[in-house]
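*Asks:* just to be clear, the model below is a prediction. Sequence and coordinates:
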Amino acid sequence: MKDITTLHKAQHILVSQLRRLRKLAAGYKQAYIIQGALLKLSELASGVKDMREFYPAIHRLLNQQLKADNFYVVLCGQDQQFSLEYFADEKDQHVLLDAPSDAFASGLTGYVARTKQGLLCDQEGYRRLVESGDITAQGTACQSWLGVPLCRGEKVIGVMAIQSYDPDCRYNQHDLALISNIAIHTVTAIDRVKSRELLEQTVRERTQQLRNTNQSLEKEIRERTNAEQLQSALYKISEMTARSTDMMNFYHEVHQILSELMKADNCYIALLNETGDRLHFPFYLDQYTPTPKERALQSGLTEYVIRSGEAKLISQHQLLELIKTGVVDRVQSSLGHSAMSTSWLGAPLLVGQQVLGVIALQCYDNTYSYSEQELNLLRFVSQHIAVAISRKLSTEQQKQQHEELEKRIFERTRELRQTNLFLRLQVEERKKAEEKLFHEANHDALTGLANRQMFLMQLRQRFSYRNREATPRFALLFIDLDRFKLINDTLGHHIGDLFLIEVSQRLQQTVREHDLVARLGGDEFVILLGQIQSDLDAEEVAERLIESLRQPMVLEGQQVCSGASLGIACYQPEYQNADELLRDADAAMYQAKSFGRNRFVIFNDSMRQQMLQELGQEQALQQAVDQQQFAPAFRPLLQGDSELLGYQVLLNWLQGDEAQKAELSRQATQAGLMPDIELELVRQICQKNASAELFSIRLSSGHLNNTLLFDKLCNVLRHSVLPLHQLCLGFNEADLLRLTTTQLANLHQLKRLGIRLVLDQFAAEVAALGLLVQYPFDFVVLDTAFSRSLQRSDQRRQLLQVLLSLAQTHKYRLIAAVAETEESRAYLAELGCCYFADRSPVSEAQSGFFQQLA
């Protein structure tokens, strides 16, 4: 009996352990599902550029984890108005499309938004919520409804929900946990995709602004050049009229000189015959019409100038008025073209009081109009032309007609020859066109290797054939050339091109004929190794490639040495598509590049974990920035005998130890978030209503070289509560030396707003005195190492005397680094320098904020 009791207890224990193990296994399975969903969501946020593609991708992701055919996302604005971003519903598709904003607010969606909690609701729960008045019945009743809030911090920005009309499909707490985890990361993903859309729009707008600025500068340069050429042209015209030459050369030389001074693409000279009733055109250039034949006088602009005997500048508007009043007629060209000039300039050819003809210029470009200055110039030119024509016309006319006839015969013959040659070549060119187009579309123009398009097509085709093989084995090698940028920048692009061609030849010589070598762009190459026996084959090929590429190359007498970093990704059944294999090979290449040159790395699971860890660190940093987990810290700025002049404002992370704070600052700088954090510090200080102390904030150079950041900074300053003369903005000397003159001009604009400027870390490397002279700095902060060595370096004391002398002339004050001892304080006070107190920065609460130091 005792044995039976013992047996029952043992069985009971085994059943309990089995139940616990099953529960743990279910938990691990649920965690694995959630982790996989979050990984795919992160990939979506990195790859999708348009919100119209993002929401359907989330829908597909949910459908892979649970039955979510009926799915919608609603966002909530600041005015508590709901907007439907995406929906898919088998019952209420059209109802959702036409639903007003308040319909979501009074339903289950609004209930989740108000409670800020996920909701798992069946028909019974739905009935109770309706009866209690928490919601209003809407739409087709579902069997099971699951919704979670989308929260940014404590604020609800929307709701994501799924529902089922199938009685056999009911959601549970595991589904609620899964979609809740996805919703948390969906908010971050939405922000990333929308930020990418905003960045692309900003880039397009700034590109257009730069294009407009460039056009304005080109116009100014063109005007100055024309003014300089004017005097020289007038002298050439006077000299040319006195020189003996034939009339045709004379006309062309006149046209050439006019072309240097103004727009003269369309120019002609019209002369009257002896009886004065017909016109002929010895010189005629026009982009729309050929040289007109001799004709009788008409009511055109040429005849208008002849009748008036004065030079005329006629715009398109004036021309329309002349046509309307009947002064001139709009005459269609002989080719049927009726284009009207936008600006017309004509002057009579006068000898005494007799009009010989007209010289005229016209323009069909709406962006260009002739000026009064050009009218005066043409009036002067016409006088010289008239004298020359009157002197030589009788002797040159016969010769000119003969030359014109020969010229026309020659031009017609040349046109016929060109037409015949074109017809013969056209047939051959068409035969080659298709082959050439196909080759150019699928091969790199420089190396002749397959390009990205061809490579991806072959790789995806290889993936599509993998199910036909029992054990598919192939590998992808991603190659990045070492020192290519240095070779290209120092030896020139021509040598760089020859280098890439030599590399492509060595790659093809190293691999087998059926292996695919391609150039993705720049110095990146890939090799698809097919039909390998094991992963060791890929390693052997990588070693041969590295050894081949490290051998010196002689290119046009220049010896070039390089190398390569290789990433290898071998095919595994876990890969779903070709893009994943290419992604892992690329990651392995960057890992090899970080280890040094001439090596290869094989992608493994640890590298994938490292990539996920780095992604997590970036998300943590973004969260710290979004939640503003930083505040200003203050270091006193003293002068003389500990007299308080103001404070230096420093960045203080509110969480983590010193090492973690330093890491956050480094990550923020690498991620490009530091300018936004600095702008937030400026905004916080500008909202203080402080006493008469100064507050100095060091900014990165991005606020000067990025127009968008500079505009944001100016906007914050214009809305400052703190008087701007109490605010000092500092910039590092080394950063300023890397900026252009246009970017440095922004310092003057900041000065005009009323703030004070600080030149920080001066004399750290070069001590650029030009910055002190050219730009209106109020304070100059010496480099820490420079300040510490003043008492023991005669050379640096001499430089300090120069700086003090310049300070009197250019009205700035010197600030030394932190004064560490009483002796250094006394020394700096004697020199007339300010200094920072030798103590750690404190927060506003710790210091009593803006109180006088003891």
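*Replies:* Arrived safely. Numbering: from 1, shown residues only.
*Asks:* from here on, just use CA atoms for contacts and neighbour counts.
*Replies:* OK.
*Asks:* and Val156, what is it in contact with?
*Replies:* Cys76, Ala113, Lys116, Pro149, Leu150 (CA atoms under 8 Å, 6 or more residues apart in numbering).
*Asks:* show me what secondary structure element comes after the one helix or strand the last one maps to.
*Replies:* So the one you mean is Leu150. Assigned by DSSP states H and E, Leu150 belongs to strand 144-152. Scanning forward in sequence from strand 144-152 by DSSP H and E, the next helix or strand is strand 155-164.
*Asks:* got the angle for that next one vs strand 144-152?
*Replies:* Calculated by axes from the mean of the first three to the mean of the last three CA atoms, to 10 degrees, strand 155-164 forms an angle of 160 degrees with strand 144-152.
*Asks:* now do the same contact list for Phe87.
*Replies:* Contacts of Phe87 (CA under 8 Å, 6+ apart): Asn70, Phe71, Tyr72, Val73, Gln93, Leu96.
*Asks:* show the buried residues in those.
*Replies:* Asn70, Phe71, Tyr72, Val73, Leu96 (16 or more other CA atoms under 10 Å).
*Asks:* return the distance of Ala227 relative to Ile323.
*Replies:* Computed as CA to CA, to the nearest Å, the Ala227 to Ile323 distance reads 34 Å.
*Asks:* how about Leu129?
*Replies:* 80 Å.
*Asks:* neighbour count winner among Ala227 and Ile323?
*Replies:* Using other CA atoms under 10 Å, the more surrounded residue of Ala227 and Ile323 is Ile323, with 15 against 11.
*Asks:* three-state assignment of the more buried one?
*Replies:* Three-state assignment for Ile323 (DSSP: H, G, I helix; E, B strand; the rest coil): helix.
*Asks:* what about Lys593, how many neighbours?
*Replies:* If you count neighbours by other CA under 10 Å, Lys593 ends up with 22.
*Asks:* pretty sure it contacts Ser565?
*Replies:* Yes - with contact defined as CA atoms under 8 Å, Lys593 reaches Ser565; the gap is 5.5 Å.
*Asks:* could you tell me which residues touch both of the two?
*Replies:* Arg599.
*Asks:* can you put the buried ones among the contacts of Phe87 in a markdown table and add secondary structure and distance to Ile527?
*Replies:* Converted to a markdown table, those look like this (DSSP: H, G, I helix; E, B strand; the rest coil; distance: CA to CA, whole Å):
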| residue | secondary structure | distance to Ile527 |
| --- | --- | --- |
| Asn70 | strand | 44 |
| Phe71 | strand | 43 |
| Tyr72 | strand | 44 |
| Val73 | strand | 43 |
| Leu96 | helix | 51 |
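*Asks:* ok, second structure coming up, stack it against the first:
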Amino acid sequence: MFTAYQRRRAMLPESRDLLESLPSHAAVLDTAGLVVAANASCLTLLNEIDAGDAIGRRFTGYCDRILSPTAAAAVREGLASVLGARTSRYTMDLPCGAAQVPVWRALCVTPLTGGVPGALVSLTDISREKQLEEHILHDAFHDTLTGLFNRALFINRLDQAIRRQKRNPDALYAVLYLDMDRFKLVNKTFGHVTGDRLLMVIANRLQKLLRDVDTLARFGGDEFAILIEDIAGMEETSSMAATVLRELAAPFRLKKQEIFVTCSIGVVLGSAVYEHPDQVLRDADNAMYSSKEHGGDHFTVFDAGMRVLTQRRMEMEMALRQALESGEITVHYQPIVSLRTGEITGVEALARWQRPGQGLIPPVEFIPIAEETGLINELGAMILRQACRRMVALAKASPDAARLTLSVNISGRQFKRPDFVDEVAAILAETGIDPSLVKLELTESVLMDDADEAISTIKRLKSLRLKVVIDDFGTGYSSLSYIQRFPFDSLKVDRSFVGNMNEAEQNMEIVRTIIAMAHKLGLEVVAEGVELDEHRTALSDLRCESAQGFFFSKPVPGEELDALVLRHWRVDTPSGN
């Protein structure tokens, strides 16, 4: 056997010179995956992993020693695909170091050229790039001024607390929503620099009051939120609120200047009635404004009596049920535009409610009610059905529209229904739309409860030949390793990142990182909320494939969409694209 290796190595004198010229660790493998040649740096690396001559040894054996079983299995599968000529290239980022000292290397496997069987393996150190990615993603979920968590991460923690209480009613939690009283006066009197410093000191003072299990976040401006977990009840919660008021009422000394501030607090004790973080924050916000009405420096515990909007919401629910029956809910379509050609490549279907006597009801007012009441199932199916019919009719009227994609939002409640996939399949068959043109959009929060079940449902949906998209990326607790688990086809960058990308270099870097991550995972990228030409140009420079937003077109009724498509609407692309 070893004589065969000697003969093989003798055939590669120029290959050894080439290997030594490569800047990365590089090795040549035969069709069995055994090392037949390697440059000096690679031999040193392999010897550090497992002492001894690497030539003639199986490359994946080294992987088994330094990688997790899952990662090692993925490398074996990828290597086999290249050696078996099933794919022309396999890449994977490998965490090779200890947890305390992480070392990342980019693995790349390609077939040998010139008809020679085997593969070339290279390992490039990308630890610095990974650290940069982690820093950028950290910044995406933390407040840059105070270093506290931001709203997105707080909502994620609150969602976990809600679900924990659903499983265990004794796992009580509470939310304190803080708004500093008359803080604008501080900025006007002492300037914004001092105001920012004061916010930092306030954050530090609040942090010292909390336990490790509690969560403090800055929501922006002079608003903070505290999530208290594992509490005994309202007495403990009220005691904490009183402590916060007392601590913040003590003077702050900045540059020999004493500054006095107070705050208003809204308090909500978690209960089984809460299904979503937005509900808790809504009630906490109402309670906080009640404290403001008391003159500030006060905390108010929310109770049902102060919910001024409850009656309106009940009326809204009844009206929504009637609207679904009477056809008041219609579908509007927002074009999705190729940043390379400027042409419409697809549309997103959006629910719109034209209520008689009241005009257009904003989706933010009726979609949450639909989700809370379960009406979202009927509404979602209706939107998908109407949109599919519209796109089929449009394709018949204009051959140019035959390849337009249709994106439809799917709520968590829809997605978790046992018969959801069957319902989608029935609608596809009923309308006759090409399933490959349909894209179902899921938010990150939909995936958090039961990842394995979510993966199973996504795979069943993809078996229908439709596409699955992760929507509003960046607003949840996303990470590269987490997203890798799900078989998505594309990713949508949330409008909050896109809208702020030109205001600071950090925001641009966040968008750049998200797009680069998506491309590395083989995902196409659509940017939401493009309202300015500067947004479009910047996204195009970052090689984002598509975008949507008011810069291109607001959501329009079906008839207006037909007119746009039939007149071959397009937007001019930036020069150089």
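*Replies:* Perfect, I can see it now. Because the structure is a prediction, the values reported are computed rather than measured.
*Asks:* superposed, what's their TM-score?
*Replies:* Once superposed, chain against chain, the TM-score is 0.42 (TM-score structural alignment, normalised by the length of structure 2); 276 aligned residues with a CA RMSD of 4.0 Å.
*Asks:* about what we covered before: and the two most separated of the contacts of Val156 of structure 1?
*Replies:* Within these, Cys76 and Lys116 form the most distant pair, 12.3 Å apart (CA to CA).
*Asks:* who's more crowded, the two?
*Replies:* Legend: neighbour count by other CA under 10 Å for Cys76 of structure 1 and Lys116, higher for Cys76 (21 against 18).
*Asks:* helix or strand for Val280 of structure 2, which one?
*Replies:* Using DSSP H and E, Val280 of structure 2 maps to helix 277-293.
*Asks:* packing partners of that helix?
*Replies:* With contacts defined as 3 or more CA pairs under 8 Å, 6 or more residues apart in numbering; DSSP states H and E, helix 277-293 of structure 2 has these neighbours: helix 151-167, strand 173-180, strand 263-269, strand 298-301.
*Asks:* got the angle for the third one vs strand 173-180?
*Replies:* When you say that, I think you mean strand 263-269 of structure 2. Using the same axes, to 10 degrees: strand 263-269 of structure 2 against strand 173-180 is 160 degrees.
*Asks:* next, the angle from strand 263-269 of structure 2 to helix 277-293.
*Replies:* 140 degrees.
*Asks:* list of residues touching strand 263-269 of structure 2?
*Replies:* Contacts of strand 263-269 of structure 2 (CA under 8 Å, 6+ apart): 172-181, 233-234, 237-238, 241, 245, 248, 280, 283-292, 296-302.
*Asks:* at 7 Å what do you get?
*Replies:* Strand 263-269 of structure 2 is contacted from outside by 173-181, 234, 245, 280, 283-285, 287-288, 291-292, 296-302, using CA atoms under 7 Å, 6 or more residues apart in numbering.
*Asks:* the stretch 101-250 of structure 2: strands as residue ranges?
*Replies:* Taking DSSP state E, counting those that start in this stretch to define them, one finds strands in the stretch 101-250 of structure 2 at 104-111, 119-125, 173-180, 215-220, 223-229.
*Asks:* looking at these, which one is packed in the most?
*Replies:* strand 173-180 (a mean of 26; mean count of other CA atoms under 10 Å).
*Asks:* and the angle for it with helix 151-167?
*Replies:* Using the same axes, to 10 degrees, strand 173-180 of structure 2 lies at 150 degrees relative to helix 151-167.
*Asks:* next, the angle from strand 173-180 of structure 2 to strand 215-220.
*Replies:* Using the same axes, to 10 degrees: strand 173-180 of structure 2 against strand 215-220 is 40 degrees.
*Asks:* other SSEs contacting strand 173-180 of structure 2?
*Replies:* Applying 3 or more CA pairs under 7 Å, 6 or more residues apart in numbering; DSSP states H and E, we find strand 173-180 of structure 2 packed against strand 223-229, strand 263-269, helix 277-293.
*Asks:* now the ones you listed as CSV including distance to Arg536 of structure 2?
*Replies:* Output for those, formatted as CSV (distance: least, CA to CA, whole Å):
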stretch, distance to Arg536 of structure 2
strand 223-229, 32
strand 263-269, 40
helix 277-293, 31
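*Asks:* and those: which comes nearest Glu372 of structure 2?
*Replies:* Checking these against Glu372 of structure 2 by CA to CA gives helix 277-293 as the closest, at 9.8 Å.
*Asks:* list the buried residues of that closest one.
*Replies:* For helix 277-293 of structure 2, burial by neighbour count (16+ other CA under 10 Å) applies to 277, 280-281, 283-292.
*Asks:* of all the residues you listed, which comes closest to Ser127 of structure 2?
*Replies:* Out of the buried residues of helix 277-293 of structure 2, the member with the shortest distance to Ser127 of structure 2 (by CA to CA) is Pro277, at 36.1 Å.
*Asks:* can you pull the contacts of the closest one?
*Replies:* Ile155, Leu158, Asp159.
*Asks:* can you pick the most crowded of those?
*Replies:* Busiest of the contacts of Pro277 of structure 2 [other CA under 10 Å] is Leu158, holding 26 neighbours.
*Asks:* quick one: contacts for that one?
*Replies:* Leu158 of structure 2 neighbours (CA under 7 Å, 6+ apart): Pro277.
*Asks:* go again using 8 Å as the cut-off
*Replies:* When contacts are counted by CA under 8 Å, 6+ apart, Leu158 of structure 2 touches Leu227, Pro277.
*Asks:* for it, give its distance to Leu178 of structure 2.
*Replies:* Using CA to CA, which is the criterion applied here, Leu158 of structure 2 is 16 Å from Leu178 of structure 2.
*Asks:* cool, and Glu258 of structure 2?
*Replies:* Counting by CA to CA - Glu258 of structure 2 and Leu178 of structure 2 are separated by 22 Å.
*Asks:* what ranges do the strands span in the stretch 401-550 of structure 2?
*Replies:* 405-409, 438-443, 467-473, 490-493, 524-527, 546-547.
*Asks:* redo those strands as CSV? Include mean neighbour count.
*Replies:* Listed next are the strands of the stretch 401-550 of structure 2 as CSV, based on neighbours: other CA atoms under 10 Å:
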stretch, mean neighbour count
strand 405-409, 23
strand 438-443, 22
strand 467-473, 23
strand 490-493, 23
strand 524-527, 23
strand 546-547, 26
